[in-house]
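Peer 1: Need coordinates for the following:
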Amino acid sequence: MKTILFDMDGVLVATERMHYEALNRVLDRAVGRTMDWGYYTQFIGSTTTFFWSTLDRDFGLNGQTDALHQAYTQQKIEFLKERGHTPVDGSPELVRALARRGYRMAVASSSPMYEITEVVTALGLDGCFEFLISGETVEHPKPAPDIFLQAAAHMGVQPEDCIVIEDSSNGVRAAKAAGMTCIALRNPDSGNQDLTPADIIIDALGDALHQIAGLTYLATDRLCLRPFTLDDAPALYELCSDPEVSRLTDWKPHESVQESEDVLRTVFMGTDTWAIVRGFDRRLIGAIGLMADPKRDNPHARMLGYWLATPYWGLGYATEAAKVVCAEAFEEMGVQLISAYYYADNTRSQRVLEKLGMRYEGRLRAASRTWDGRIFDEVCLSKSRTEYLQDCADAQGRTNE
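Peer 2: Next up, the predicted model:
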């Protein structure tokens, strides 16, 4: 459940413009022709075999592809000697951050293996990846899913437990065809790629470092907490169309699967919000998240929010999920204080928060309005990191007695 598959060109290293320049230099010398950038972008994310067979057809290379490939490779080597490998902004930091958080990682690139090895070494990321996989070792190139399915098989994981980071239309389509979650980087150097099938689209790895590193899978004895994807829309609609679920919230019951999909895009995805799923059957049963507390001007404070579908009330799931999220926040995310608010007559939430060891702060009278206009008093509890660590030490002491 903690497996990340990286594309290389355009995700780890900025190579596409250099490849394009090298190719045009070789073509100009050999046949007196060059290609425009729009034509070149069809090859981004595909293999060398597809690349040269298409050029042979369109440029009338008349069997010169082997010689031109050698010349192209030599030209790239010369450029790299002059310019070195330039990482995509934020890529080394992202890989190292994920490695620190215990993610298993592999590179699954359409490039030849010697190029993959060279790039990973040049970026100082050798020890971060378990496998380096070239598209030249599979039968069908991207957008076929072969390379990602092979990567999952090598790592002994299921496709649905993998997250792919891609920058090309071919790569995104391959990831989704493999049944994997896909994060697409909108990289200007990769041309106008169609990334719409991706689950999440980001504009910069550096800016989104916390967002991506925050896609941590958390597990308890009975639950798995994972990022939401658009594939969750039908199940989310089934849960959130129940009026009882939204009775004590500020959102109205969902009226269509499309509305649930919109909520996924605008509220749940790309934030520190986890889908709560049962471990034994992976059934979606609710959501839990951390967000900025609008009542505190403190960048190190977070507000805890959660909900469960009605069939799963009273089974201890909310407490179980909240405990592991609070541990993640205090131990890994640098959070110094977690607050939580509940409507004054919501005794279920009150019991959950008390089981977390949260301290009573106060009651705000007539402070909150539900989606249908009802007004409630709001009760606030909170817990600091210092209190969390003390509670952990006390619990450990009791265990050792």
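
Peer 1: can we go C-alpha only for contacts and neighbour counts from here?
Peer 2: Noted.

Peer 1: which residues in the protein form strands?
Peer 2: 3-6, 104-109, 131-134, 162-166, 181-185, 200-202, 218-219, 223-227, 273-278, 284-291, 301-308, 337-343, 359-369, 375-384 (DSSP state E).

Peer 1: I'd like these as JSON lines, with mean neighbour count and distance to Thr54 appended.
Peer 2: Compiled in JSON lines, the strands of the chain are given as follows (neighbours: other CA atoms under 10 Å; distance: least, CA to CA, whole Å):
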{"stretch": "strand 3-6", "mean neighbour count": "24", "distance to Thr54": "26"}
{"stretch": "strand 104-109", "mean neighbour count": "24", "distance to Thr54": "19"}
{"stretch": "strand 131-134", "mean neighbour count": "20", "distance to Thr54": "20"}
{"stretch": "strand 162-166", "mean neighbour count": "26", "distance to Thr54": "23"}
{"stretch": "strand 181-185", "mean neighbour count": "25", "distance to Thr54": "26"}
{"stretch": "strand 200-202", "mean neighbour count": "18", "distance to Thr54": "29"}
{"stretch": "strand 218-219", "mean neighbour count": "18", "distance to Thr54": "45"}
{"stretch": "strand 223-227", "mean neighbour count": "22", "distance to Thr54": "39"}
{"stretch": "strand 273-278", "mean neighbour count": "24", "distance to Thr54": "43"}
{"stretch": "strand 284-291", "mean neighbour count": "21", "distance to Thr54": "45"}
{"stretch": "strand 301-308", "mean neighbour count": "20", "distance to Thr54": "52"}
{"stretch": "strand 337-343", "mean neighbour count": "23", "distance to Thr54": "57"}
{"stretch": "strand 359-369", "mean neighbour count": "14", "distance to Thr54": "61"}
{"stretch": "strand 375-384", "mean neighbour count": "19", "distance to Thr54": "61"}
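
Peer 1: For those strands, could you give me TSV that also reports distance to Thr41?
Peer 2: Below are these laid out as TSV (distance: least, CA to CA, whole Å):
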stretch	distance to Thr41
strand 3-6	19
strand 104-109	16
strand 131-134	19
strand 162-166	14
strand 181-185	15
strand 200-202	19
strand 218-219	38
strand 223-227	31
strand 273-278	35
strand 284-291	38
strand 301-308	42
strand 337-343	46
strand 359-369	51
strand 375-384	51
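
Peer 1: mind checking which of these is nearest Leu123?
Peer 2: Nearest of these to Leu123, taken as CA to CA: strand 104-109 at 13.1 Å.

Peer 1: okay but Gly171 is in contact with Asp146, surely?
Peer 2: No - in this structure Gly171 lies outside contact range of Asp146 using CA atoms under 8 Å: 11.0 Å.

Peer 1: Please generate a structure for the following sequence too, so the two can be compared:
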Amino acid sequence: MRGYHRRLLIFKRLLVYNKMGFRKVTHVLFDMDGLILNSEILYSMAIQNILSRYGKEYTFEFKQKLMGLQSHESAKMIISTHDLPLSVEEMMEESNKQFLELFPNSELMPGAKNLIEHFHKHNVPMALATMSSKFSYDLKTAKHQDLFDMLKIKTIGSSDPEVKRGKPYPDIFLITANRFPDKPKPEQCLVFEDAVNGVVAAKAAGMQVVMVPDPRVEKSATADATLVLSSLVDFKPELFGLPAFTT
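Peer 2: As a prediction, this is how the structure comes out:
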């Protein structure tokens, strides 16, 4: 009877899937900061540490504009917005000093490990599409190498010569999808994101996107996401035609 009830539950979820218009996908692309890792919090600490020297505040409203940009784009915007007496190179150097101290403390976000391991177990093709630099990526993932090794394809946007523009442009998602051996079409890909810029980029790439936003993000700003969740723990793979979790 347990098997019957499980099949019935999956069937009901698929009815919801059909009603909501989610498309079946075959490949998944993950953002990293604020989605797999809690590194967005650490990034905010790092930038605030720098701005505090000049009596400036790093607000969440401004932070949202930076999320998904390339490293040099972020540095330039921070300098201009806060009128800092620094060059882009100096800002990046100061940031890296902060990152060196803070990023090794990155921890996994709820549900991330379980979801990635589930996809890996069922041979769902996965990729990482992050606008981090290679320097910061290595620091953030140092404690979690086994998990990130399951993401066979990795696009480290701020250090990748093919990625000319950060999010909200679709470049990183299109480039990453093209790196799968079977080169799936955009509509076959599902993106997991936490940032508004990332959602815009995924939609511009022609992909569906599951958003797990910071609770401070205005609800109206999440409207373009295919599905909005409070945590990856709540994700139901079968809604997008992916293997369901077993109980």
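
Peer 1: ok, Gly171 and Asp146 of the first structure, which is more surrounded?
Peer 2: Comparing Gly171 of the first structure with Asp146 by neighbour count (other CA atoms under 10 Å), the higher total belongs to Gly171, at 31 against 20.

Peer 1: Map that one across to the second structure for me.
Peer 2: Superposed on the second structure with TM-score structural alignment, Gly171 of the first structure falls opposite Gly198.

Peer 1: how about the nearest residue to Lys152 of the second structure, chain neighbours excluded?
Peer 2: Ala127 (6.3 Å; CA to CA, 6 or more residues apart in numbering).

Peer 1: Now do the same for that neighbour: its match in the first structure.
Peer 2: Ala127 of the second structure maps onto Ala106 in the first structure, by TM-score structural alignment.

Peer 1: For that match, give me its contacts.
Peer 2: By CA atoms under 8 Å, 6 or more residues apart in numbering, the residues touching Ala106 of the first structure are 4-6, 129-133, 151.

Peer 1: next one: Ala108 of the first structure
Peer 2: 5-8, 132-135, 147-148, 151.

Peer 1: Which pair of those residues spans the longest distance?
Peer 2: Within the contacts of Ala108 of the first structure, Met8 and Ala151 form the most distant pair, 14.0 Å apart (CA to CA).

Peer 1: neighbour-wise, which of those two wins?
Peer 2: More crowded of Met8 of the first structure and Ala151, by other CA under 10 Å: Met8, with 26 against 22.

Peer 1: Quick check, that one in contact with Ile116.
Peer 2: Yes - shown here, Met8 of the first structure and Ile116 form a contact pair, counting by CA under 8 Å, at 7.3 Å.

Peer 1: so what's in contact with these two at the same time?
Peer 2: Contact criterion CA under 8 Å, 6+ apart; residues shared by Met8 of the first structure and Ile116: 107, 109.

Peer 1: Quick one: map Thr65 of the first structure onto the second structure.
Peer 2: By TM-score structural alignment, Thr65 of the first structure lines up with Val88.

Peer 1: what residues are up against that match?
Peer 2: 72, 75-76, 79.

Peer 1: okay if I get those residues as a markdown table plus distance to Lys236 of the second structure?
Peer 2: As requested, these are exported to a markdown table (distance: CA to CA, whole Å):
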| residue | distance to Lys236 of the second structure |
| --- | --- |
| His72 | 36 |
| Ala75 | 37 |
| Lys76 | 39 |
| Ile79 | 41 |
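
Peer 1: By neighbours, which of the residues you listed wins?
Peer 2: Of the contacts of Val88 of the second structure, with other CA under 10 Å as the count, Ala75 tops at 22 neighbours.

Peer 1: Now do the same for it: its match in the first structure.
Peer 2: So, by TM-score structural alignment, Ala75 of the second structure is matched to Trp52.

Peer 1: mind checking how far the nearest residue to its match once chain neighbours are set aside is from Met18 of the first structure?
Peer 2: The shortest distance from Trp52 of the first structure to any non-neighbouring residue, by CA to CA, 6+ apart, is to Thr65 (6.3 Å). Per CA to CA, to the nearest Å, Thr65 of the first structure is found 20 Å from Met18 of the first structure.

Peer 1: Thr117 of the first structure now?
Peer 2: For Thr117 of the first structure relative to Met18 of the first structure (CA to CA), the value is 18 Å.

Peer 1: ok, now Ala204 of the first structure?
Peer 2: 20 Å.

Peer 1: same question, Arg100 of the first structure
Peer 2: 32 Å.

Peer 1: Name the residue in these two with the higher neighbour count.
Peer 2: The neighbour comparison of Arg100 of the first structure against Met18 (other CA under 10 Å) goes to Met18, with 16 against 11.

Peer 1: Buried residues, stretch 66-81 of the first structure. List them.
Peer 2: Using 16 or more other CA atoms under 10 Å as the burial criterion, the residues of stretch 66-81 of the first structure that qualify are 68, 71-73, 75-76, 79.

Peer 1: Out of those, which sit inside helices?
Peer 2: Among the buried residues of stretch 66-81 of the first structure, the residues falling in helices (DSSP state H) are 68, 71-73, 75-76, 79.

Peer 1: After alignment, which residue of the first structure pairs with Pro186 of the second structure?
Peer 2: Using TM-score structural alignment, Pro186 of the second structure pairs with Pro159 in the first structure.

Peer 1: any idea how far Gly38 of the first structure is from that match?
Peer 2: From Pro159 of the first structure to Gly38 of the first structure the distance is 32 Å (CA to CA).

Peer 1: Between those two, tell me which one has more neighbours.
Peer 2: The neighbour comparison of Pro159 of the first structure against Gly38 (other CA under 10 Å) goes to Pro159, with 23 against 9.

Peer 1: From Glu139 of the first structure, how far out is that one?
Peer 2: 18 Å.

Peer 1: Check Leu12 of the first structure too.
Peer 2: 24 Å.

Peer 1: Of those two, which one has the most company?
Peer 2: More crowded of Leu12 of the first structure and Glu139, by other CA under 10 Å: Leu12, with 25 against 9.
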